[in-house]
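Visitor: just a sequence and a predicted model for now, questions to come.
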Amino acid sequence: MRTRPLKVALLGCGVVGSEVARIMATHADDLAARIGAPLELAGVAVRRPSRVREGIDPALITTDATALVKRGDIDVVVEVIGGIEPARTLITTAFEHGASVVSANKALLAEDGATLFAAAEKHGKDLYYEAAVAGAIPLLRPLRESLAGDKVNRVLGIVNGTTNFILDRMDSSGAGYSEALDEATALGYAEADPTADVEGFDAAAKAAILAGIAFHTRVRLDDVHREGLTEVTAADIASARRMGCTVKLLAICERAADGKSVTARVHPAMIPLSHPLASVREAYNAVFVEAEAAGQLMFYGPGAGGPPTASAVVGDLVAVCRNRLGESTGPGESAYTRLPVNSMAEVVTRYHISLDVADKPGVLAQVATVFAEHDVSIDTVRQQGRLDSEGLGGEASLVVVTHRAPDAALSGTVEALRKLDTVRGVASIMRVEGE
């Protein structure tokens, strides 16, 4: 074993960063044996230096992250501060000054991964980022390395634990969205401002990363169609249950049937209870991969939190340090296919549409005509009369489940339905996936 340690600079010492430092200290001997050299925490960049950080030498704390990454003796920079800037500049500066980088920054990788990959390649350094998607679940490296000889056609996943917890509670207890969100917040699964989770931004960033790796093409955050779950109601959950389905917020990355384009999207969807993803409960993550030769693969586990995310970070740290000792680098960006990313309008799937309609003869025929005019084939229809606010009849709920159709055709159908005098409102629209 080499006696000179490999020096590590840590950018950020919050929930994840402090856990990374703890693992490095607690398992120092094992890590050294696995790598072939000891690790040394050479500096920790933070915003609030006065804060007590248990187990970390105060002499290592600095507020000058730029000076830390510019040190010529740093072997690996671990970036867990998040956001676009200053993270992007710090990472590229680290490459320029001879360090490889391990990052958990999904937002930056989805927004401008191309800049980071180009800088890593230019300076002959590693950029590893397993922790950016699905926490401790070994996912990106199997996609990037184990399936490098295969053709991945589809990636379907639950990649946000907060939203899965909320939908699970709505399904298991009958709670409404607001009630389930309050419980998620109380348990620490949801942030004080849950927007990034519940509006799908977090999952969309992960979808961009997954699609880029799976299809060997560049997919940016702006390419990902995004819908959150704030409009999902208890009625949607109940309707899914009647269909033998459950509702999940899914990240879906697909190769087109002709192989010449891809799509990436995040939205709530109904999936059959028979699908493996339907049984993913609480705040867990799971990703279902469909490959040409390997077939169907599923990756499951805790997708967030300090220890799980730190586990992925340290796993990358070990790999990068091994490369460093061997004077080699791991696989970089693979974007040779340059496939175009289609818009949501071109996505073909099934739909569940709930309509509030007048309860009188001829309504179903009018609705069916609109679907036919837009080339959207109906699979099943369920109609149920109900009392209005004054306790009288005259209203009904009409639920239509379609066969597969382009999203653009469905959008045109819904727009035309809203113009019918007999349609009081479109209560909900949800896609049906995983069949």
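Guide: Arrived safely. Residues are numbered from 1 along each chain as shown.

Visitor: going by C-alpha atoms from here, please, whenever you check contacts or count neighbours.
Guide: Noted.

Visitor: burial count for the nearest residue to residue 109 once chain neighbours are set aside?
Guide: Spatial nearest neighbour of residue 109, chain neighbours left out: residue 209 (7.0 Å); criterion: Cα to Cα, 6 or more residues apart in numbering. Here the count is done by other Cα atoms under 10 Å, and residue 209 has 28 residues near it.

Visitor: take the one below as the second:
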Amino acid sequence: MEPASPLQIGDYRRYWLARFMGVFATMSMVVLLGYQLYAVARDDYGMSVAEASFQLGLLGLAQFVPLFLLTPLAGLAADRFDRRHVAAFANGIDGCVAAVLALITWADALNLPILFALAAAHGAARIFLGPSMSAIAPNIVPPALLPRAIALSSIAWQSASVAGPAVGGLIFASAAWLPHALSAGLLCCSMLLILTVRPVRATHEGPPLKPLRQIIDGLVYVWRERFLLGCITLDLFAVLLAGATALLPVFARDILFVGPEGLGLMRAAPALGAASVSLWLSFRPLQREVGMKMLWAVAAFGALTIVFAFSRHFVLSLAILAMMGAVDMVSVFIRSSLVQLFTPDDRRGRVSAISGLAISASNELGEMQSGLAAALLGAVGAVVFGGAGAIFVTLVWAWYFPELRRARSFEPQELKREVST
């Protein structure tokens, strides 16, 4: 009998748990890394709020540079090798980063160069993890269950994003090194668990291309397929501008005055909203007019970002962040499903790598943009500017990529007819 839910598939259950553990660990580590860097810049280096905010922007750049340089190799690896091994390797590297961070925190040996180096190593690990993990799911569930599998995978990601920063922030308050040690252990468990999934290697039509030609083929494919290009770049530019996340340490410490515990809750709030929507979508996935719903969700994200900038009440700020996560999840769910269903299996690794680069660029470069804008406009002005920019990008993309508006369903054959009309 065909399974009625992805959770009836043993490989998917192990994949889901490995994803949860890995995201829990990395989100806790990255949130606290930003807080520690901001604190070191302010307390040890005597920087002003504006100067320390700029350091947060540079932290995003430090994570993005290896992502940019290694994206072609990461996509190639996911399409040429066993995707389980690629994902396990990436988790192992990130586990080492967490272990080193725990050690230097315990030894009180933190400084800016070490923190930037660890951020770069984390960025390198992430770019190999993303394409391999994204490409595994379509190989272990039937195509009809893929939207639900993506929704359930998002629940793992978002619920871990809630629990990781919240638990990490609470533990950090009592022992600063302990959450990083926990992250190292969880990443090790995730690495071992993903290896228990059955071997996953991409299927190829015809003889495999040489590595360099294969990399170029993936880039050309995304460039020529306007629908994929529109989906990927919409997320890139909208979130790049509306990236308030990098400035949350500023809001936590100097605007809302809630400290590291409050920062953990603020980072967890968007994920809580997203997890709630993911749970709903796993039972009631969107089926019609998916392209327009994606565009409306991105515009709503920008509008809520502006509202967040003016909030001075902690509970209200948490509520707005949760709503931002909810509408962002609608966009992510639709875009992820459309990209996976539209892309042939032998190109999924490379397309996922390019999509992952866009997401990372929107996050890490968004953090740099936020840091630069905060140095010029202040934290509040930078967040308002970003939210308005996200709304503008949505309007431009809705006009320039009409294929996005024409996408009405998740049925692969019907989807290709709709966007090519």
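Guide: Happy to help now that I have it. Remember, predicted model here, so these are calculated numbers, not experimental data.

Visitor: got a TM-score for the pair?
Guide: TM-score for the superposed chains, counting by TM-score structural alignment, normalised by the length of the second structure: 0.25, backed by 187 aligned residues with a Cα RMSD of 7.7 Å.

Visitor: quick revisit: host element of the residue nearest to residue 109 of the first structure?
Guide: helix 201-215 (DSSP states H and E).

Visitor: show me what that helix is packed up against.
Guide: helix 106-123, strand 152-158, helix 195-198, strand 225-226, strand 245-255, strand 262-272 (3 or more Cα pairs under 8 Å, 6 or more residues apart in numbering; DSSP states H and E).

Visitor: nearest to residue 321 of the first structure, of those?
Guide: helix 106-123 (15.2 Å; Cα to Cα).

Visitor: buried residues in that closest one, which are they?
Guide: Neighbour counts over helix 106-123 of the first structure (16 or more other Cα atoms under 10 Å) mark 106-114, 116-117, 119-121, 123 as buried.

Visitor: which stretches in the stretch 101-250 of the second structure count as helices?
Guide: For the stretch 101-250 of the second structure, helices defined by DSSP state H, counting those that start in this stretch occupy the ranges 112-140, 146-174, 178-194, 211-224, 226-241, 248-250.

Visitor: then the first structure?
Guide: Using DSSP state H, the helices assigned to the first structure run over residues 15-26, 28-35, 65-70, 87-96, 106-123, 140-141, 161-173, 177-186, 195-198, 201-215, 234-242, 306-325, 363-373, 407-417.

Visitor: most neighbours per residue, which of those helices?
Guide: Highest mean neighbour count of the helices of the first structure: helix 201-215, a mean of 28 (counted as mean count of other Cα atoms under 10 Å).

Visitor: quick check: angle from that helix to helix 161-173?
Guide: 110 degrees (axes from the mean of the first three to the mean of the last three Cα atoms, to 10 degrees).

Visitor: and the helices of the first structure: which comes nearest residue 269 of the first structure?
Guide: Nearest to residue 269 of the first structure, of the helices of the first structure and by Cα to Cα, is helix 234-242 at 9.4 Å.

Visitor: who does that closest one touch, helix- and strand-wise?
Guide: helix 161-173, strand 245-255.

Visitor: swap in 6 Å and give it another go.
Guide: Using 3 or more Cα pairs under 6 Å, 6 or more residues apart in numbering; DSSP states H and E, no helix or strand is in contact with helix 234-242 of the first structure.

Visitor: what's the most buried one of the helices of the stretch 101-250 of the second structure?
Guide: helix 248-250 (a mean of 26).

Visitor: let me know the next secondary structure element after that one.
Guide: helix 259-283.

Visitor: so for residue 384 of the first structure, which of the helices and strands packed on helix 201-215 of the first structure sits nearest?
Guide: Judging those by Cα to Cα, what sits closest to residue 384 of the first structure is strand 245-255, at 19.7 Å.

Visitor: list of residues touching the closest one?
Guide: 153-158, 207, 211, 240, 262-273 (Cα atoms under 6 Å, 6 or more residues apart in numbering).

Visitor: again with stretch 185-193 of the second structure
Guide: Against stretch 185-193 of the second structure from outside (Cα under 6 Å, 6+ apart): 18, 21, 22, 88, 91, 95.

Visitor: now stretch 14-24 of the second structure
Guide: 156, 157, 160, 161, 164, 186, 187, 190, 193, 194.

Visitor: closest to residue 333 of the second structure out of the residues you listed?
Guide: residue 157 (11.9 Å).

Visitor: how near is the closest one to residue 133 of the second structure?
Guide: 12 Å (Cα to Cα, to the nearest Å).

Visitor: for residue 274 of the second structure, same thing?
Guide: Counting by Cα to Cα - residue 274 of the second structure and residue 133 of the second structure are separated by 20 Å.
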